[in-house]
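> next comes the sequence, and after it the predicted model I'd like to discuss.
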Amino acid sequence: MVPKLRVARPTSDLAPLVRFYCNGLGLTELSSFTNHDGFDGVILGHPHAPYHLEFTVQQGHLLVSFPTPEHLLVFYIPEHSQWLSAVERMQAHGYDPVVASNPYWDRLGRTYEDPDGYRVVLQNAAWEY
């Protein structure tokens, strides 16, 4: 059995992240919760994928975030037409690519900053490892 991966990250504002990851990247809201031990949150992904993303807001807690240009989530999309559709969807929702800190990601991909300043790469390549 292959375990599922959850990437969990705090935020100060869920709504813009949900728009970015659902409308822009095409993820689905799998679940959400309110006031679960002082946290509100949302879980995003694809229903049959072995990963999902969780974003949480801790009530009454001021979040200090320190994203860098090398904090990356990379989505490998080997089929060019699917990759192009993903890039066009980001553009249609008003998300413009940024120049990657590492030029490797600009060769076959596009890098975007989410509303919290963390970066997501849409890479037009197969995962080879």
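Alright, I've got the coordinates.

> C-alpha only now, for contacts and for neighbours.
Will do.

> what sits against T56?
A8, R9, P10, T11, L14, F39, D40, G41, V42 (Cα atoms under 8 Å, 6 or more residues apart in numbering).

> nope, Q59 is what I meant
Contacts of Q59 (Cα under 8 Å, 6+ apart): N35, G38, F39, D40.

> for L25, same thing?
Counting by Cα under 8 Å, 6+ apart, L25 makes contact with A86, R89, M90.

> next up, a structure to set beside the first:
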Amino acid sequence: MAPPTLRVARAATDLDALLPFYVEGLGFDVLVRFMDHDGFDGLILGHPNAPWHLEFTRHGDAPAPPPPGPESLLVLYLPDPDDWRAATGRMARAGFAPVQAANPYWDARGRTYADPEGWRTVLQNAAWTT
């Protein structure tokens, strides 16, 4: 049995404001953009052949819920030092500076960034192991 495709979805306030962070900074592609799908506008971001996506939706003028606490993280493991340096450099060129992680574990081998709505992503220079 093939593993399922993972989609992480959340409400957002300003879809256009998120694009520089996720596309220019993190290097994701816009896989789908939709307008007024049953009253929702949205973006689906990721990489074309990856088994995961991020979805951001906005419904009319309804505000998005507030971001979670600083320990609710999206973590991207980049074990190759050159890939990690390229990713953190891309974030800097896109205008995003690291923020201090709430848990010092993430600052030891990674950098944490907050998107325009306060949601945090860690670029971790390590391989994920079980």
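Looks like it arrived, so ask away. In this text the structure is predicted, and so the values were computed from the model without any measurement.

> picking that back up, the contacts of L25 of the first structure in helices, which ones?
Among the contacts of L25 of the first structure, DSSP state H puts A86, R89, M90 in helices.

> just give me the closest of these to D114 of the first structure.
M90 (11.0 Å; Cα to Cα).

> residue boundaries of the strands in the second structure?
6-11, 29-37, 40-46, 52-59, 73-77, 110-114, 120-124 (DSSP state E).

> out of the ones you listed, which one sits most buried?
Each of the strands of the second structure was scored by mean neighbour count; the highest is strand 120-124, a mean of 23, by mean count of other Cα atoms under 10 Å.

> could you list the residues in contact with that one?
Contacts of strand 120-124 of the second structure (Cα under 8 Å, 6+ apart): 70, 72-79, 84, 87-88, 106, 109-115.

> how does it look with 6 Å?
L73, L74, V75, L76, Y77, L78, R109, G110, R111, T112, Y113, A114 (Cα atoms under 6 Å, 6 or more residues apart in numbering).

> okay if I get these as CSV plus distance to A126 of the second structure?
Putting the contacts of strand 120-124 of the second structure into CSV (distance: Cα to Cα, whole Å) gives the following:
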residue, distance to A126 of the second structure
L73, 16
L74, 15
V75, 11
L76, 9
Y77, 6
L78, 6
R109, 7
G110, 8
R111, 11
T112, 14
Y113, 17
A114, 20
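
> which one of those is nearest to P66 of the second structure?
Once Cα to Cα is applied, the member of these that ends up nearest P66 of the second structure is A114, at 13.4 Å.

> about what we covered before: for the ones in helices among the contacts of L25 of the first structure, pick the one with the most neighbours.
M90 (20 neighbours; other Cα atoms under 10 Å).
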